[in-house]
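Enquirer: Provided below for reference: sequence and predicted model.
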Amino acid sequence: MNKLFSPARSAFVASVWGVMGLLASTGAWAQTAAPTTSNRQADFIVAVVNSEPITNRDVQVLRQRLANEAAARGGNRPDASELTRLALDQLINEKAQMQQAREAGIKIDSEAIDQAELNVAASNQLTREEMHKRLAQDGIALSSFREQLRTQLTLSRLREREIEGRVRVSDLEVEQFLREQLKAQAAQVPAQLNLGMILIAVPENSSEAAVQAFGERAADVARRARAGENFAELAKAVSQATDRGANGGEMGLRPADRYPELFLDATRNLKTGEVSAPVRSAAGFHILKVLERRQANTLLVTQTRARHILLRPSAQMSQAQAVAKLTEVRQAVVSGKADFAAVARQMSQDGSAQQGGDLGWANPGMFVPEFEQVMNRLRPGQVAEPLVSRFGVHLIEVTDRRNAPMSDQEQRTMARNALREKKLDEAYAAWVEDIRGRAYVEMREPPQ
């Protein structure tokens, strides 16, 4: 199952490969086919960046690609004028950056482009030869495709050279970040609370006089506890709870939201060791003592436990056949006619098969994105429709989910990565503005 785990990559490299994945899809690439003769005749220069032109055709191509990418992400699609502005702006920035890359002597060799081709093909579940056929079917010259890869790799290498080496995260920044995260978590994650309780029961249909007498008795017990009498001994002696005061009335450390709201209201302003006034419920009068409050002093991470069945397409079984097979398996599992673990042991083509497909507890980011996105949408007990990933066809079931404390090392690594990503984004934005500001940009005719 190791191949499912996602390798760490820089923010810039990740963004480049994300763009390439979109470029490699039919929808995003179809508009890059060579323009017709009439289009060439109508083409014109819309801007010049340090003597290098940007044509109306360049803007049209990128505008369509941005539109396709927005559609693939879902949500509101920018209007045509906004897409045109974004496309022209991106082309100007890209042109200025490519000029700087040439000045810096950055070159991408054929071997790097070959590897990029393989990565794009794999991310789209295609062999390199199948991808070439797809490009040809869409009227896209292989040379144009490889030139786009060269551009993306050049820009990535320039950004890594100009920005990544300059970004530093100090230990002091890590500590401050963790303090802020813990404070934010405390506002969302309930504290752990341990209460002691003494119950003075009030039988049903008790008269007002009887209820008053029980109330006075409860008030007396509360006074004794507040005066310093041992709460646990009082609970054993007088509590009428189901356990008759066993464990000294201690209810156990648990998330505060697992206590009745009545108890939380009565103890909200009490310090550890303090005793509440009697509070009335349908069962009777409760005297409560705060035995322990524990706020989480470590960050929590949502972990998911899942299992899967993996079928790898081959000459004997096509991808479509694998999807159809796992669709049948899902129907059998969901209807109760088959056991997921038993089927996984029998047919899964993955190292987890012997464990019934169990992948163990996983932190966010441990699996490749396409797998994790589907997994994260499932509730425990749900089985997803078959998923096609770069490794084959999966059937995924989530068995459990929990919030688990992160180790000190995990917290510090998370903090340092988050801070570095933020600084990289800020440094990148400033760097783009600087390059744009130093470039001579002449706007010609508005793009159409």
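Expert: Ah, there it is.
Enquirer: From here on, just use CA atoms for contacts and neighbour counts.
Expert: Noted.
Enquirer: What about the nearest residue to residue 20 once chain neighbours are set aside, how many residues nearby?
Expert: Once flanking residues are discounted, residue 20 sits nearest to residue 120: 6.4 Å by C-alpha to C-alpha, 6 or more residues apart in numbering. Residues lying near residue 120 (other C-alpha atoms under 10 Å) number 24.
Enquirer: Hmm, residue 120 is touching residue 22, no?
Expert: No: proximity of residue 120 to residue 22 does not meet the contact threshold set by C-alpha atoms under 8 Å, at 9.2 Å.
Enquirer: Which helix or strand contains residue 196?
Expert: In this assignment (DSSP states H and E), residue 196 forms part of strand 192-201.
Enquirer: What's the separation between the residue nearest to residue 20 and residue 77?
Expert: 25 Å (C-alpha to C-alpha, to the nearest Å).
Enquirer: for residue 375, same thing?
Expert: Residue 375 sits at a distance of 27 Å from residue 77 (criterion: C-alpha to C-alpha).
Enquirer: next, the one to line up against it:
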Amino acid sequence: MNHRLVALSVASLALLAPLTVPAQGLRPSSATVGAGVLAPARVPAATGLAADYIVAVVNSEPITNNEVRAALQRVLQQLAQQGNPQVDSKTLVRQVLERLINEKAQLQLARESGIAADEAAIDQAEQNIARQNQLTVAELRRRLTQEGGVPGQFRNQLRDQILLTRLREREVEPRARVSELEIDQFLREQQSSTPAVQQINLAQVLVSVPDTATPVQVTALQARAQRALARARAGEDFVTLVREFSDASDKASLANGGELGLRTADRYPPLFLEATHNLAVGEISALVRSGAGFHILKVLEKKSAALPAMTVTQSRARHILLRVSPQLTESAARDKLNEFKKRVAAGQADFAALARDHSQDGSAAQGGDLGWANPGMFVPEFEAVMNSLTPGQISEPLVSRFGVHLIQLMERRQATLSPQEQREAVRAMLHEKKLDEAYISWAQDVRGRAYVELREPPQ
């Protein structure tokens, strides 16, 4: 069992939306605060930043140097886990401080608005996090202490995240509602014609023509460009042609094989758009004449706004769920499920019969059968394991916030979304877009109304 605690950013914890619990009990509950642990900060002594002092005041509340260091360490841990340890430290410190200022202002607003988090909610959040890290609460607190954290401080962090989540649900969610008219309009726009290209990446060979060029010189330069075009259309390496023929003054472009970069259509000259409008990725344009000279354009990439996937991969699985209780520890539940798995593998028992006899879930009567499920129907920890299985394969015992599961994947299929399912997919996509936009606008407004004083470190 991997007991390493999962670091999770304050921002991602606080932005989780409320979720509902279905009868089969595999989707997230509204009591869930996060899917990981805010790792306690451990800053190397070599940084030379041991002294604590106030770096900012938000309204009347200070933000200290140690708070910034702790938050910075969490971010660095996350970047390292994502394989991206190379960051600009000064920029990152500024971003971390700005995030703390935003959170401080939002927490003050939450308290002023009467939003609170009682001990029961914090207990539930702590239990959820311990369970998802496959630990008991006592083990979670012990591990936090071993890694230099203070359980009391961790509970305060959870309290803050609950407050932020409830505030953002109240303030931001109503601004992100999607109407049926908006869905209809989106579908009409997508179905009326081929979706317009939103972003394009082109590469070019430029044979420049000086302003003072004579007609004879222009003809010679055009012939040179035509030779390059013929070789490009014959399949010769475009990067090689750029190095041989291109007169582009942009050295970065030359070093990148003439690549101009992925950008929106309005950031390209109209001549370039006209020349490449009907070209597929990888195709070469005709010769384009501009004030700068003769251009040969290759389409490297096109990105379009499109409908959500019309088909999805559905999975049909069954499971046995044992709920952890004083009478059944997590370890005992694992042992029991491992024994079930061995019996099924040896042909001594049937998975469905074991589910009917032992599973503590609403699906027990159906032999643990969960039916056909679209992506996103189950909580992430359950779905990730299910998606890793091949048909007929049985998982290792899995701990989720609901207990310990044994999963067997029965089959998979590609399913076409019904018109109603397509509408719901569009609704979800538009909602996420509006939610992001609404949160940014709201957070900027809260930040703008706060009195913020930045302070220099003591000399």
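Expert: Alright, I've got the coordinates. Fair warning: this is a prediction, and the values are worked out from it, not measured in the lab.
Enquirer: that older thread, in the superposed pair, what's the mean gap between the helix or strand where the residue nearest to residue 20 of the first structure lies and the second structure?
Expert: Assigned by DSSP H and E, residue 120 of the first structure belongs to helix 110-123. Superposed on the second structure, helix 110-123 of the first structure shows a mean distance of 4.6 Å to its aligned residues (mean C-alpha distance after the TM-score superposition for the first structure).
Enquirer: residues touching the corresponding residue of the first structure for residue 407 of the second structure, list them.
Expert: Aligning on TM-score structural alignment places residue 407 of the second structure opposite residue 396 in the first structure. Residues counted as contacts of residue 396 of the first structure (C-alpha atoms under 8 Å, 6 or more residues apart in numbering) are 306-309, 375, 383-387.
Enquirer: switch to 6 Å and redo it
Expert: For residue 396 of the first structure, the contacting residues are 307-308, 383-384, by C-alpha atoms under 6 Å, 6 or more residues apart in numbering.
Enquirer: What segments of the stretch 201-350 of the first structure are helices?
Expert: 208-226, 231-238, 261-267, 319-334, 340-347 (DSSP state H, counting those that start in this stretch).
Enquirer: Could you give the number of residues near the alignment partner in the second structure of residue 97 of the first structure?
Expert: Counting by TM-score structural alignment, residue 97 of the first structure lines up with residue 106 in the second structure. Residues near residue 106 of the second structure, counting by other C-alpha under 10 Å, number 21.
Enquirer: ditto for residue 409 of the first structure
Expert: Around residue 409 of the first structure there are 9 other residues, counting by other C-alpha under 10 Å.
Enquirer: Can you point out the helix or strand that includes it?
Expert: In this assignment (DSSP H and E), residue 409 of the first structure forms part of helix 408-438.
Enquirer: just to revisit the earlier point, next one: the match of residue 97 of the first structure from residue 190 of the second structure, what distance?
Expert: Taking C-alpha to C-alpha as the measure, residue 106 of the second structure and residue 190 of the second structure are separated by 38 Å.
Enquirer: Over to residue 221 of the second structure?
Expert: Note on residue 221 of the second structure: its distance to residue 190 of the second structure, by C-alpha to C-alpha, is 43 Å.
Enquirer: Of those two, which one has the most company?
Expert: Neighbour count, other C-alpha under 10 Å: between residue 221 of the second structure and residue 190, residue 221 has more, with 18 against 15.
Enquirer: and the more buried one, that's in a helix?
Expert: Yes: according to DSSP: H, G, I helix; E, B strand; the rest coil, residue 221 of the second structure belongs to a helix.
Enquirer: What is the equivalent residue in the first structure for it?
Expert: So, by TM-score structural alignment, residue 221 of the second structure is left unmatched.
Enquirer: The helix or strand that residue 400 of the first structure is a member of vs the second structure, mean deviation?
Expert: Per DSSP H and E, residue 400 of the first structure falls inside strand 392-405. Once the two are superposed, strand 392-405 of the first structure sits an average of 1.9 Å from its aligned residues in the second structure (mean C-alpha distance after the TM-score superposition for the first structure).
Enquirer: distance between that strand and the chain's centre?
Expert: Distance of strand 392-405 of the first structure from the chain centroid (C-alpha atoms, centre = their mean, to the nearest Å) equals 14 Å.
Enquirer: Kindly report the same for stretch 115-125 of the second structure.
Expert: 27 Å.
Enquirer: which of the residues in it are buried?
Expert: Neighbour-count burial for stretch 115-125 of the second structure, with 16 or more other C-alpha atoms under 10 Å as criterion, is recorded at 116, 121-122, 125.
Enquirer: Repeat that for stretch 119-134 of the first structure.
Expert: Residues 119-128, 131-132, 134 are the ones in stretch 119-134 of the first structure that count as buried (16+ other C-alpha under 10 Å).
Enquirer: What of stretch 313-322 of the first structure?
Expert: For stretch 313-322 of the first structure, burial by neighbour count (16+ other C-alpha under 10 Å) applies to 313, 319, 322.
Enquirer: and what of stretch 100-118 of the second structure?
Expert: Buried, per 16+ other C-alpha under 10 Å, within stretch 100-118 of the second structure: 100-110, 116.
Enquirer: Looking at these, which is nearest residue 147 of the second structure?
Expert: Taking C-alpha to C-alpha as the measure, residue 147 of the second structure sits nearest to residue 100 out of these, at 22.8 Å.
Enquirer: Mind telling me what element the closest one is part of?
Expert: Element membership for residue 100 of the second structure, per DSSP H and E: helix 89-112.
Enquirer: Mind listing residues that contact that helix?
Expert: Residues from elsewhere that reach helix 89-112 of the second structure, judged by C-alpha under 6 Å, 6+ apart: 167, 447.
Enquirer: related to what we said a few turns ago, quick check: the helix holding residue 409 of the first structure compared with the second structure, mean distance?
Expert: For helix 408-438 of the first structure, the mean deviation from the second structure after alignment is 2.3 Å (mean C-alpha distance after the TM-score superposition for the first structure).
Enquirer: for residue 261 of the second structure, helix, strand, or coil?
Expert: Look at residue 261 of the second structure: counting by three-state DSSP, its state is strand.
Enquirer: Apart from its chain neighbours, what residue comes closest to it?
Expert: Spatial nearest neighbour of residue 261 of the second structure, excluding adjacent residues (C-alpha to C-alpha, 6+ apart): residue 201 at 5.1 Å.
Enquirer: go on, residue 405 of the first structure?
Expert: residue 300 (4.4 Å).
Enquirer: and the equivalent of that neighbour over in the second structure, what does it touch?
Expert: Aligned by TM-score structural alignment, residue 300 of the first structure pairs with residue 311 of the second structure. Taking C-alpha under 6 Å, 6+ apart, we find residue 311 of the second structure in contact with 415-417.
Enquirer: just residue 404 of the second structure next, same as before
Expert: Residue 404 of the second structure makes contacts with 321-322, 398, as judged by C-alpha under 6 Å, 6+ apart.
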